[in-house]
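**Student:** Provided below are the primary sequence and the corresponding predicted coordinates.
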Amino acid sequence: MACIELPKVKPGRDKPGVMPLDLEMDLKSNMEDSDWFLRKLCGRAADTGLDLNSYGLTAVDVKETASILPLLSDLEELDVSWNDFARGALHMLTQQMHPVNKLKVLRLSSCRLTTEDVQTLGGALEMTPELEELSLSWNSQVGGKLPRVLHTFQQGSKIRTLELVDCALTSQDGVFVGHLLPKLQSLQVFDLSNNRNIGSCLEVIAQGLRSASGLKELKLRSCGLSQKSIRLLDGVFASLDVLRILDLSCNKELGGGFEDVPAQLASLKHLEVLDLHQCSLTAGDVTSLTQIIPLLSNLEELDLSSNRDVGGSSENLLCRLRFLPALKSLLINSCALQSEAFAALADASVYLPALEILNLSWNKCVGGNLELLQQTLHLSRLLRVLRLSSCSLVTEDVVLLASVIQSGHLATLQKLDLSYNDGICDAGWAILCQNLCFLKELTELDISLRPSSSQDCGQWFSHLLCAVTQLPVITEIEMRRWVIPALQERELDCFTQDHQREIRFDHGGFQRAAL
């Protein structure tokens, strides 16, 4: 789909664009003097998409955009997300949508919709029978008024994507959604995240989901789900046999829900993403998931992070991750892993050839034991992100890491996070920095100290600057709370003057930019 993508600048600062003669004549019949903004919009009115996302629109801009909608009869995609409209000006836009009856995509996320906007939006949607994607996320005024907005969605609706993230939905809205779902036979992406009242009406929603057999993405992050919610959803999973993404994260009352009845979760044979982070998973949950997760053979992303009870009971689960050869992303940070669990993970990770992202941060047992991951780091051909923040790493750990880097086995690494590991001596940092030059694809490096710490840089800082000159795509180096002595400060100043690439140094409580 062709799309007009305007530069993210304040209207009125560029030269007028060229517009077709017929459109210019139509425009002049409506407005005697069209400003830059309006002429720019009309300049490519033949395209089927108009992207004004994060454009800083004012009420005047919205009014002018609305005035040309009758000229854009072939418009299929309209995105005005992340614009703080003044005094609820969006209703001026929706009131002019009747000629745009071919619209397939309408994105209105974070537009601060007012009550008036919401009232007119329902009428506008009546004029868009071809609509396939609607995003109203981050508009709190939608809450309590959802039936008024979506009442036009009837049996046979073409909606494929419906996003209602953080809309302050009420339990009555949730009930309405539950009854609406059977009418949305084309629905593929459904996101109700960050609506805390959804959990109280999940029984109705779950009943509606039984009819959504084509659903590929279901996101219920931070929806007030409970143990009972898992039982309700388990009865739905057998109907969602093409589901690719399941996000149940940030539901802290969910813990214990997997202990007894999640048998149907294993039926999601096409599942690629499973996000259970910050769900207060219990040891019983982990026992049940140990039987289920290894059966999800197409799983590419698994997030179990921020579940502290996982740490002492997950060795069997982590050991069986070897049966997930397609796994690309494994996030198990802040799980209080015990030594046995970390050893089991290290053994299994050798059998994960597709791994691209590994986050073990805030697991103290990694410190002094990084050698357990040595074979994995040697075999990882695709690893792009490695996060080992606050892992109590010692000098021997970074020396080992430097050896792996020098041998060329982490050539694809783009982001390396070693922050909050204050137990590494200057010699260790020096050896690491001397070998960073082998990470030719590295874009971000974080070696910050803990917030309560402050320490002078040693001679290793000179090695770091030398390495940076050989890293062609590095853009960001976080080294907060490291104090750079005067000599190294002059080296940094020289580096700033001599190199033309934009590299952001963040250290000592302030930022330095090398331009």
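**Tutor:** Thanks, I have it. Residues are numbered from 1 along each chain as shown.
**Student:** going forward, measure contacts and count neighbours with C-alpha atoms only.
**Tutor:** OK.
**Student:** list the contacts of stretch 142-159.
**Tutor:** For stretch 142-159, contacts defined as Cα atoms under 8 Å, 6 or more residues apart in numbering pick out 113, 115, 118-119, 121-123, 125-126, 129-134, 136, 167-170, 172-173, 176, 180, 182-187.
**Student:** among those, name the ones in helices.
**Tutor:** Among the contacts of stretch 142-159, DSSP state H puts 115, 118-119, 121-123, 125, 172-173, 176, 180 in helices.
**Student:** make CSV out of these and add neighbour count.
**Tutor:** What follows is these, written out as CSV (neighbours: other Cα atoms under 10 Å):
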residue, neighbour count
Thr115, 15
Val118, 23
Gln119, 17
Leu121, 21
Gly122, 20
Gly123, 19
Leu125, 23
Gln172, 18
Asp173, 19
Phe176, 19
Leu180, 19
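**Student:** most widely separated two among the residues you listed?
**Tutor:** Maximum pairwise distance among the ones in helices among the contacts of stretch 142-159 (Cα to Cα): 22.0 Å, between Thr115 and Leu180.
**Student:** one more structure, for comparison:
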Amino acid sequence: MSRTEKKSSSDEETTPQAPLVNESIRGSKSRFPKAGSRKESIDPKTTDSQSQNKIPKTISDLAKTLTSETELGSRMEENEWFLQKLGRKAVNKCLDLNNCRLTAADVREMVALLPSLPDLEKLDISWNDVIGGNLHVFTQQMHLVSKLKILRLGSCRLTAEDVRALGEALKVLPELEELNLSWNSKVGGNLPLILQTLQEGSKIQTLEFVDCSLTSEDGVFVGQLLPRLQNLEVLDLSINRNIGGSLNSIAHGLKSTSNLKVLKLHSCGLSQKSVKLLDAAFRYLRELRTLDLSCNKELGGGFEDTAGLATLEHLEGLDLHQCSLTADDVLSLTEASIHLPALKIVNLSWNKCIGGNLKLLLETLKRSMSLQVLRLSSCSLVTEDVALLASVIQTGHLARLQKLDLSYNDSICEAGWTIFCQNLWLLKELTELDISLRPSTFRKCGQWFRHLLSAVTKLPKITEIGMKRWLLSASQEEELQGFDQDQRSSIHFDHGGFQ
């Protein structure tokens, strides 16, 4: 997987030009005595006995004080120069150097910053390859930032030695709430060395180990660790294909994490049996907001006769794209989803069984009054499916929908697109619509295109319309140009170039 692909799939997540560093860099300047104030501070007539105890008693003591302050001021200037060199700025209690192309010398300079950052709470040095093999330079000084709450080391090419050093260093971070080691393959097989210091009462809230080559043994360890992490809110083990073999242990541990809000097991080799195990754990996860089980192709059939999902009354996001769902799975999910009033995001893309069976989701579409994002890309939808969707729109059940993805459904005929576009204007909250065709398919736009333009003029919030590989006639191109000039230039038609 390329570096670009990894970035797009990680949440999170990294912004190369995000502002950075810590209030202590700026705030420490206020601790320096101002010119003209030193005489006043050593005047016995204007100080009490408590302040007199702080006055240097000899010229030598005074010289040492001045030297110390001069060195601190010099260090402040060096710190500011270092950050300016990297194009970063000072931000409250945060040092963000992600994707800065750090050199080994930069790492040493960063470590030199630590004594002046005693109140540092967030450190992000992700996407810097040079960290691999050099992390020990930092971990040896980690005690200087013992108030650290967030530590992100994603895609740093950590070595096995780095991982072991990190495990030891975490002992001096009692306030740690978030740890992200995603995209570091050497974490796999060594996870116990990193997390063994986490004890009962740990403040950890977020653990992210995406694509870390975790082993089945790592998975067993995670399952045993979870009962100690009563404050855990986010657990992301995505793209670790061996995790599926230890899901029994993980599911058992999840029963003790009642505060969990986000669970991501995308592409983890889950099976039908895995769903049954997770279903038993769902009853204990009453605070869960986001559930991602996507890209587990052996999972199909696992949702039949499951009831635990219906207990997740606070669930807002459900992602089951590319899971080879069966019609019975979809039916079972619809018995479940009617009990999920908070559901805002549903992604069922790349599940072919939905084609011709959208009626199975009818109750979900009608009762999910909070639904904001619906993704049904590459679901083999047919004309009858979009006609049904249009009728649901017409009755006002999807009034809050903001993003609708119907792309890669090439079997919908012109009549289907026409009735859909005729009712599209009722989605007043819609901001994004995608009806693009597959990369291998090109088709001419029918008369429905005129209905699409008409609907868009009545959608106050729409900004993006994806319709790649739809071919416009000369007259339709003129209509679109006239539309663009008619004070609607804020709407982007993503067609990739009409032919």
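**Tutor:** Sure thing, it's come through. From a predicted model like this one, the values you see are computed outputs, not experimental measurements.
**Student:** on that earlier part again, now the ones in helices among the contacts of stretch 142-159 of structure 1 in CSV, with distance to Ala66 of structure 1?
**Tutor:** Formatted as CSV, the entries for these read as follows, by distance: Cα to Cα, whole Å:
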residue, distance to Ala66 of structure 1
Thr115, 19
Val118, 17
Gln119, 17
Leu121, 14
Gly122, 17
Gly123, 16
Leu125, 15
Gln172, 33
Asp173, 30
Phe176, 31
Leu180, 30
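**Student:** quick one: which of those residues is nearest to Ser339 of structure 1?
**Tutor:** Among those, and counting by Cα to Cα, the member closest to Ser339 of structure 1 is Asp173, at 46.6 Å.
**Student:** for the counterpart of that closest one in structure 2, give me its contacts.
**Tutor:** Counting by TM-score structural alignment, Asp173 of structure 1 lines up with Asp218 in structure 2. The neighbours of Asp218 of structure 2, taking Cα under 8 Å, 6+ apart as the test, are 188-192, 243.
**Student:** ok, now Ala342 of structure 2?
**Tutor:** Taking Cα under 8 Å, 6+ apart as the test, what Ala342 of structure 2 contacts is 313-316, 368, 370.
**Student:** list which of those residues are still in contact in structure 1.
**Tutor:** Compared against structure 1 with both residues aligned by TM-score structural alignment, their matches' Cα atoms under 8 Å, the contacts of Ala342 of structure 2 retain 313-316.
**Student:** just the buried members of those residues?
**Tutor:** Buried subset of those (neighbour count, 16 or more other Cα atoms under 10 Å): 313-316.
**Student:** how many residues are close by the closest residue to Ser380 of structure 2 other than its chain neighbours?
**Tutor:** With sequence-adjacent residues excluded and distances taken as Cα to Cα, 6 or more residues apart in numbering, Ser380 of structure 2 is closest to Gly355, at 4.4 Å. Around Gly355 of structure 2 sit 20 other residues, with neighbours defined as other Cα atoms under 10 Å.
**Student:** for Leu144 of structure 2, same thing?
**Tutor:** One way to gauge burial is a neighbour count; for Leu144 of structure 2, by other Cα under 10 Å, it gives 20.
**Student:** structure 1: matching residues for stretch 274-287 of structure 2?
**Tutor:** So stretch 274-287 of structure 2 sits over residues 229-242 in structure 1, by TM-score structural alignment.
**Student:** do stretch 41-50 of structure 2 as well
**Tutor:** Stretch 41-50 of structure 2 lines up with nothing in structure 1 when matched by TM-score structural alignment.
**Student:** distance between the ends of that stretch?
**Tutor:** Length of stretch 41-50 of structure 2, first residue to last, Cα to Cα, to the nearest Å: 12 Å.
**Student:** just stretch 148-155 of structure 2 next, same as before
**Tutor:** Using Cα to Cα, the gap from the first to the last residue of stretch 148-155 of structure 2 comes to 20 Å.
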